[in-house]
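Peer 1: would you be able to build a 3D model of this:
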Amino acid sequence: MASTLGPAPDPEAVLRGHRAAVNVVTFHSPSGTLLSGDADGELKIWDLRRHRPLSSSRVHTPAAGVIGISAADASNKILSQGRDGTVKCWQLTESMLSRQPLLTIKTDSYHFCKLSLSESATMSSESEAIVGNTKIASGAAVIAIAGKEPSIIELWDIGSGKCVQKLPQERLGPSTVECILSHGICLLFCSYEDGTMMVWDIRHAAAPLIQARLHDEPVLSIAIDRIGAGGVSGSADGNLMFFFLDYQENTFVVKKKVEGQAGIGDIAIRGDDKLVATAGWDHRIRIYDYKRRKPLAILKYHTETVTGVTFREDMKWMATSSRDSTIALWSLYPPSSLQQNQQLVNSGGSRYGAGSMVNGNMNDHEQ
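Peer 2: So this is what the prediction gives:
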């Protein structure tokens, strides 16, 4: 049903400069910049005040492209992943990458499963010796990535450049991973091409803590809330799952299933666990209330598949990337404004079910 309250708002700014599809985007909090990687293997660092690139580096070959980026904020190290079987670690200085990588991890895996970084991975003494005599120091940065062998997730210590753990499963290969630190324990969330999802405590690799098949097709994206109590998953089947993790019963509890969307390539939960954003194959960004699992907005700008979505740490900005070679910056409700408008969200029903939020204003534009 068409809306009478006006068209969807435009983003606050659009960053242009990539000549190929932008595959991934992430904020780097210490420098106040934005990082983006494209299908030609180029990684750009953006000045968010002038909306211009500060630097551009060819970190992977054009044939491989950049499919993943992570930032280790504590050490100002940037990780780039290409579809050439490598992950490279770069030093970030004065908004530029080092000329040569500090470390190159050869995974020999050539799929689209993006790496996931867990920084300051503090583990108990019983888990320090993870593989043989290899120890991970307190405060280490650890990445999870799909390995060379099918269905195996590998954990690498960035400091030592060594693989410290392998988590095998006899099933189709992993499609996405998410590594988080919860109550001093590093938890790994894995999903597989058959729609199965698993949660691992990396101190105990014999078997996952929790596993269930939540989707009928490959899981393309997972986002976990800041305490590891639950999250959201999206799949090629177009279904979005809001779930809770029952660690006592070792099970996923699906709280809500949202059907009928296009494929969901990326998901982000804002740092206050109040907003969820999804990146759709249908060129749309959908915003949800995470705790109440209600739709809040459908944002339209990109003309091709939306490949990435991320929130800045201060929660003032959201960035989206697309195959149309652009990056869009959106200004959504700051936490105070979201709280003030929560009553409208709760009572709005269909009126606000597909609205758009920009600068504290909600415009119902698509249903």
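Peer 1: when you work out contacts or count neighbours from here on, use the C-alpha atoms and nothing else.
Peer 2: Fine.
Peer 1: residue contacts, the closest residue to W317 other than its chain neighbours?
Peer 2: Nearest non-adjacent residue to W317, counting by CA to CA, 6 or more residues apart in numbering: S331, 5.0 Å away. Contact analysis of S331 by CA atoms under 8 Å, 6 or more residues apart in numbering lists 11-12, 316-318, 358-359.
Peer 1: pick out whichever of the residues you listed sits closest to G234.
Peer 2: M318 (18.8 Å; CA to CA).
Peer 1: how much space between the closest one and V14?
Peer 2: 12 Å (CA to CA, to the nearest Å).
Peer 1: ok, the nearest residue to V258 once chain neighbours are set aside - contacts?
Peer 2: Leaving aside its sequence neighbours, V258 sits nearest to L240 (CA to CA, 6+ apart; 4.9 Å). By CA under 8 Å, 6+ apart, the contact list for L240 reads 232-234, 257-259, 264.
Peer 1: make a markdown table out of those residues and add neighbour count, secondary structure and distance to V309.
Peer 2: Compiled in a markdown table, the contacts of L240 are given as follows (neighbours: other CA atoms under 10 Å; DSSP: H, G, I helix; E, B strand; the rest coil; distance: CA to CA, whole Å):
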| residue | neighbour count | secondary structure | distance to V309 |
| --- | --- | --- | --- |
| V232 | 26 | strand | 14 |
| S233 | 26 | strand | 14 |
| G234 | 31 | strand | 13 |
| K257 | 14 | strand | 21 |
| V258 | 14 | strand | 19 |
| E259 | 11 | coil | 20 |
| I264 | 30 | strand | 11 |
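Peer 1: want to put them side by side, so please do this one too:
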Amino acid sequence: MSRPAPSPIYTLRGAGGPLNTLHFSCHGGDTPILFSGSGKGVIHIWNLNSRRAEKIVEGHSGSSVIWLSTLQSTDALISQGRDMQVCLWDLREGRNEVVDNVWTGSVGFCQCSLLETGPGNNLLAFAGQQTEEIRIIELPSKSPVCTLVPDTKLGMVMCIKLWQPDSGSRPLLLAGYEDGSLLLWDVTQRSKLSQAKAHPEPVMCLTFDTKRLRGISGSSEKKLSSWILDRQDNLQLQDCVTLVNPGVSQLCIREDGKLLASAGWDHRVRVFSWKKLRPLAVLQYHTDMVLSVAFSDHQDPKQRLLAAGSKDQRISLWSIYNEGADTG
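Peer 2: Just a heads-up that it's a prediction; the model follows:
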């Protein structure tokens, strides 16, 4: 390690349940916001200036909230719960109402993936009712786009990432499955482009750098597996990162492509340089499994934060490697 590990700059308490998902919204307005979703079905909207919950909403009948995002063009919140519902919220001007919802039929833990395709238009991908299927719909119309099912048995779909290459208009989707496989799908053609066996255990999480066409995935084992897409859209396995302890809940790459953070089952957050996967810091604060990590989207790099949510019902916020740090 190049320097001693820092302490959290502050913590947020009062979520009342395990913190499954975190999502920042700091790029617009005067108030930076952090959304959190708990295992008790509650969404907290944290004001990062006052460091308090500005609003608390419940919309999943007490079922665990497993994913949160915001629709950039409308500033609407979208949430996914284990009640098999995806809810669209209007939170403007003091409102807190569900204005639309989508029934997924999935009882698993696979988080949705959202892709903005134009002003006011989005694609939403989610695990479907059948074990291996991924469904993609348009929002706000909820029109079906396609259903993707592998032609061989790979087990349950565990994690997905919908994205759009800079070079073309066709959306692509990366998916991790229960047997440890990664698949790249062409959404428009409804076809599999490539496949790789990244792990011997189920793929618990993945993240993908769309600028560098490089991704990384984690499982219950003691390693992270990195991979790239070549010019023929083939998935190619690259380096592995060996971890001290097994189990990763979530992975997140900072927007500038310099840092990777992992949420560990061993109660720790690990920070790596994304370029060389060199370990930079081990962040120790939580007393139970870390379930979620997220980097903030502050426009000013000096204000960027890393948030971690844990089964211990607390959120830690960290300011690390923001200015002039050697993260190569």
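Peer 1: send over the TM-score of the superposed chains.
Peer 2: With the length set by TM-score structural alignment, normalised by the length of the second structure, the two chains reach a TM-score of 0.91; 316 aligned residues with a CA RMSD of 1.9 Å.
Peer 1: if we can go back for a sec, need the counterpart of the residue nearest to W317 of the first structure in the second structure.
Peer 2: Per TM-score structural alignment, the equivalent position to S331 of the first structure in the second structure is S319.
Peer 1: how much space separates that match from F295 of the second structure?
Peer 2: On the measure of CA to CA, S319 of the second structure and F295 of the second structure end up 10 Å apart.
Peer 1: what do those two both touch?
Peer 2: Common neighbours of S319 of the second structure and F295 (CA under 8 Å, 6+ apart) are 304-306.
Peer 1: related to what we said a few turns ago, give the aligned equivalent of the residue nearest to V258 of the first structure in the second structure.
Peer 2: So, by TM-score structural alignment, L240 of the first structure is matched to L224.
Peer 1: likewise for I222 of the first structure?
Peer 2: So, by TM-score structural alignment, I222 of the first structure is matched to L206.
Peer 1: where along the stretch 1-150 of the second structure do the strands fall?
Peer 2: 10-12, 19-25, 33-38, 42-47, 52-58, 65-71, 76-81, 85-90, 97-103, 113-118, 121-127, 134-139, 144-148 (DSSP state E, counting those that start in this stretch).
Peer 1: ok, now which ones touch L220 of the first structure?
Peer 2: Contacts for L220 of the first structure were tallied using CA under 8 Å, 6+ apart; they are 175-176, 233-236, 264-266.
Peer 1: how about Q165 of the first structure: what's its closest non-neighbour residue?
Peer 2: Nearest residue to Q165 of the first structure in three dimensions, chain neighbours excluded: L155, at 5.0 Å (CA to CA, 6+ apart).
Peer 1: quick one: that neighbour and A141 touch, right?
Peer 2: No. L155 of the first structure lies out of contact with A141 (CA atoms under 8 Å); the separation is 10.2 Å.
Peer 1: mind listing what's buried in stretch 73-86 of the second structure?
Peer 2: 77-86 (16 or more other CA atoms under 10 Å).
Peer 1: now the helices for the first structure?
Peer 2: In the first structure, the helices defined using DSSP state H lie at 335-340, 342-348.
Peer 1: turn those helices into TSV, including mean neighbour count.
Peer 2: Listed next are the helices of the first structure as TSV, based on neighbours: other CA atoms under 10 Å:
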stretch	mean neighbour count
helix 335-340	14
helix 342-348	13
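Peer 1: reformat the ones you listed as a markdown table; add distance to A297 of the first structure.
Peer 2: Listed next are those as a markdown table, based on distance: least, CA to CA, whole Å:
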| stretch | distance to A297 of the first structure |
| --- | --- |
| helix 335-340 | 13 |
| helix 342-348 | 11 |
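Peer 1: of all the ones you listed, which one is nearest N250 of the first structure?
Peer 2: The minimum distance between N250 of the first structure and these falls on helix 342-348, with 31.4 Å, by CA to CA.
Peer 1: contacting residues for F295 of the second structure?
Peer 2: Applying CA under 8 Å, 6+ apart, we find F295 of the second structure in contact with 24, 252-255, 304-307.
Peer 1: make that S221 of the first structure, sorry
Peer 2: S221 of the first structure neighbours (CA under 8 Å, 6+ apart): 176, 233-235, 264-267.
Peer 1: of all the residues you listed, which two lie farthest apart?
Peer 2: Pairwise distances across the contacts of S221 of the first structure (CA to CA) peak at 12.3 Å, for the pair T176 and I264.
Peer 1: distance of the residue mapped onto I145 of the first structure from the second structure from V244 of the second structure?
Peer 2: Aligned against the second structure by TM-score structural alignment, I145 of the first structure finds its counterpart in F126. Per CA to CA, F126 of the second structure is found 32 Å from V244 of the second structure.
Peer 1: neighbour-wise, which of these two wins?
Peer 2: Between F126 of the second structure and V244, counted using other CA atoms under 10 Å, F126 has the larger neighbour count: 26 against 9.
Peer 1: who's in contact with the more buried one?
Peer 2: 104, 110-113, 134-136, 160.
Peer 1: and for it, nearest residue in space, chain neighbours not counted?
Peer 2: The shortest distance from F126 of the second structure to any residue other than its chain neighbours is 4.6 Å, reached at C112 (CA to CA, 6+ apart).
Peer 1: the one you found pairs with which position in the first structure?
Peer 2: Using TM-score structural alignment, C112 of the second structure pairs with L115 in the first structure.
Peer 1: ok, now K161 of the second structure?
Peer 2: Using TM-score structural alignment, K161 of the second structure pairs with E178 in the first structure.
Peer 1: wait, its match sits on D225?
Peer 2: No. With contact defined as CA under 8 Å, E178 of the first structure does not count as touching D225 (10.9 Å).
Peer 1: from G173 of the first structure, how far off is V219 of the first structure?
Peer 2: 11 Å.
Peer 1: and L91 of the second structure, how far is that from T74 of the second structure?
Peer 2: From L91 of the second structure over to T74 of the second structure (counting by CA to CA), the distance is 10 Å.
Peer 1: still contacting in the second structure, which of the contacts of L240 of the first structure?
Peer 2: Checking the contacts of L240 of the first structure against the second structure (both residues aligned by TM-score structural alignment, their matches' CA atoms under 8 Å), the contacts still present are 232-234, 257-259.
Peer 1: how many neighbours does C146 of the second structure have?
Peer 2: Count around C146 of the second structure with other CA under 10 Å applied: 16.
Peer 1: actually, K142 of the second structure.
Peer 2: 15.
Peer 1: which non-adjacent residue is nearest V309 of the first structure?
Peer 2: In space, V309 of the first structure is closest to T320, 4.5 Å off (CA to CA, 6+ apart).
Peer 1: state the distance from C89 of the first structure to G37 of the first structure.
Peer 2: 14 Å.
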